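Engineer: Mind folding the following:
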Amino acid sequence: MREKGEASYDEKARTVHNDIAEVLFAEDVLAQRVEEIGAAITRDYADVEEGIVLISVLRGAAIFMADLARKIELPVEMDYMAVSSYGSGAKSSGVVRILKDLSSQIEGRHVVVAEDILDSGLTLTYLLKNLASRRPASLEVATLLRKKTLAQAKIDCKYVGFECPDLFIVGYGLDYAERYRNLPYIGVLKPEIYQHADSIASAH
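Structural biologist: The predicted model follows:
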């Protein structure tokens, strides 16, 4: 029985949505695009009998990769990396420490890195060099979002879900202070939620 003054589950859930200024990509739009990327990967690797290795960097890309894997009609091995990226303010320096490495050997395998968002691209550049040194048969990137930023590393992404504006976005794996990852859509966080520019650095 709910105590007097205690918020119900629905009331608590709504407060998370109230922090969103605008929905950029609705749940059904995301689902459709992920299905299209999965179909493209299925076509491109149809002749690879052993299938592909799908890699995501924890934690942001985990939701995207899980949904993407279910839309790929090929043998798929899933693996994960966790990294710590160092920088100042809101920008990554690209200096990366690997906190969790792959469990799989990728030498001679066809690898697709599932990325949630390509922003500066510095961390992803480092990771791609690291993975390439392990001599996979091929190495490609599938990013759900690519931000329109002026200072972005040149990364050839074979699969891009959406081009998105340079705004502070959350949802579908993207977070602010480890919140909002569970939103089924991607939206713009209200500016009043984050008070200091320096706190943005820990959000993505």
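Engineer: Going by C-alpha atoms from here, please, whenever you check contacts or count neighbours.
Structural biologist: Will do.
Engineer: Tell me if residue 145 really is in a helix.
Structural biologist: No - under DSSP: H, G, I helix; E, B strand; the rest coil, residue 145 sits outside any helix and is assigned strand.
Engineer: Now do the contacts for it.
Structural biologist: Taking C-alpha atoms under 8 Å, 6 or more residues apart in numbering, we find residue 145 in contact with 116, 117, 118, 160, 161, 162, 163, 164.
Engineer: Just give me the neighbour total for residue 111.
Structural biologist: 24 (other C-alpha atoms under 10 Å).
Engineer: and it, what does it touch?
Structural biologist: 52, 53, 54, 55, 136, 137, 138, 139, 140.
Engineer: So which of those residues sit within strands?
Structural biologist: 52, 53, 54, 55, 138, 139, 140 (DSSP state E).
Engineer: So how do I select the buried members of the residues you listed in PyMOL?
Structural biologist: A single PyMOL command is used to select the members of these judged buried by 16 or more other C-alpha atoms under 10 Å:
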select buried, resi 52+53+54+55+139+140
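Engineer: Let's see this one next, to set against the first:
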Amino acid sequence: MRQIKDEMVPFLTREEINELVGQIAKQIEYDYEGKEIVFVCPLRGSVHFTADLMRQIDLPQQVDFVYVTAVEKGGAIKIVKDISVNIAGKHVIIVEEIIDTGRTLSFLRNRLFASAPASLKIVTLLDKPARRELPIRADYIGKTIDDRYVVGYGMDSEELGRNYPDIYHLKN
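Structural biologist: Coordinates of the predicted model:
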């Protein structure tokens, strides 16, 4: 069976991804020393990154999941599955595998702010500012990339490729 990666070019290896995750984890550990963190993982793409990041951070932590989606391309955004942890007064970090237009992330950030966390930060493995529609920035960035379509490590093409341990991009 042919895989989507057969039509793509390697972009980041699992070793390079692990190095980026480690660098981010060290910075978060330093910034949150002595504090408990609540990671909020938007489903589905951020699962791999969230799991790897959590394993590399030696601090008290919780994780919860949210599923936010656009009703239609460029349209309204809705919450399919909300978090269940009470984040009031807690240090919250939204974990994104990639920030593209920023529309759903901006919606999620505003929704979480309404729950009065002690702090709210955003971490992303990949940042694609060329596609940004709303002015949103991550507090922790693994790598800033050009406007390219990437697949693997949670990112998909019509639900294919999420399981790849490496990240690929389309051949030009």
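Engineer: Mind putting the ones in strands among the contacts of residue 111 of structure 1 into JSON lines with distance to residue 46 of structure 1?
Structural biologist: Formatted as JSON lines, those follow (distance: C-alpha to C-alpha, whole Å):
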{"residue": "52", "distance to residue 46 of structure 1": "10"}
{"residue": "53", "distance to residue 46 of structure 1": "14"}
{"residue": "54", "distance to residue 46 of structure 1": "15"}
{"residue": "55", "distance to residue 46 of structure 1": "19"}
{"residue": "138", "distance to residue 46 of structure 1": "14"}
{"residue": "139", "distance to residue 46 of structure 1": "16"}
{"residue": "140", "distance to residue 46 of structure 1": "15"}
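Engineer: mind listing the helices for structure 2?
Structural biologist: Assigned by DSSP state H, the helices in structure 2 fall at 14-31, 47-56, 103-113.
Engineer: Of those helices, which is nearest residue 87 of structure 2?
Structural biologist: Each of the helices of structure 2 was scored for nearness to residue 87 of structure 2 using C-alpha to C-alpha, and the closest is helix 103-113 (8.1 Å).
Engineer: What lines up with residue 153 of structure 1 in structure 2?
Structural biologist: When structure 2 is aligned by TM-score structural alignment, residue 153 of structure 1 is paired with residue 134.
Engineer: Verify the stated contact: that match with residue 99.
Structural biologist: No - contact criterion C-alpha atoms under 8 Å: residue 134 of structure 2 and residue 99 do not qualify, at 10.8 Å.
Engineer: follow-up on the earlier one: show me the two of the ones in strands among the contacts of residue 111 of structure 1 that sit farthest apart.
Structural biologist: The distance between the two most remote of those (C-alpha to C-alpha) is 12.9 Å, for 55 and 138.
Engineer: re earlier: between the contacts of residue 145 of structure 1, which is nearest residue 86 of structure 1?
Structural biologist: Distances from residue 86 of structure 1 to the contacts of residue 145 of structure 1, taken as C-alpha to C-alpha, are shortest for residue 118 (16.5 Å).
Engineer: and that closest one, what pairs with it in structure 2?
Structural biologist: Checking TM-score structural alignment: residue 118 of structure 1 goes with residue 99.
Engineer: sorry, back to before: what subset of the contacts of residue 145 of structure 1 is buried?
Structural biologist: Buried, going by 16+ other C-alpha under 10 Å: 116, 117, 118, 160, 161, 164, out of the contacts of residue 145 of structure 1.
Engineer: so the first one makes contact with residue 66?
Structural biologist: No - judged on C-alpha under 8 Å, residue 116 of structure 1 makes no contact with residue 66 at a distance of 11.4 Å.
Engineer: from the ones in strands among the contacts of residue 111 of structure 1, which is closest to residue 176 of structure 1?
Structural biologist: Nearest to residue 176 of structure 1 among those, with distances taken as C-alpha to C-alpha, is residue 55, at 22.8 Å.
Engineer: Map that closest one across to structure 2 for me.
Structural biologist: Match for residue 55 of structure 1 (TM-score structural alignment): residue 40.
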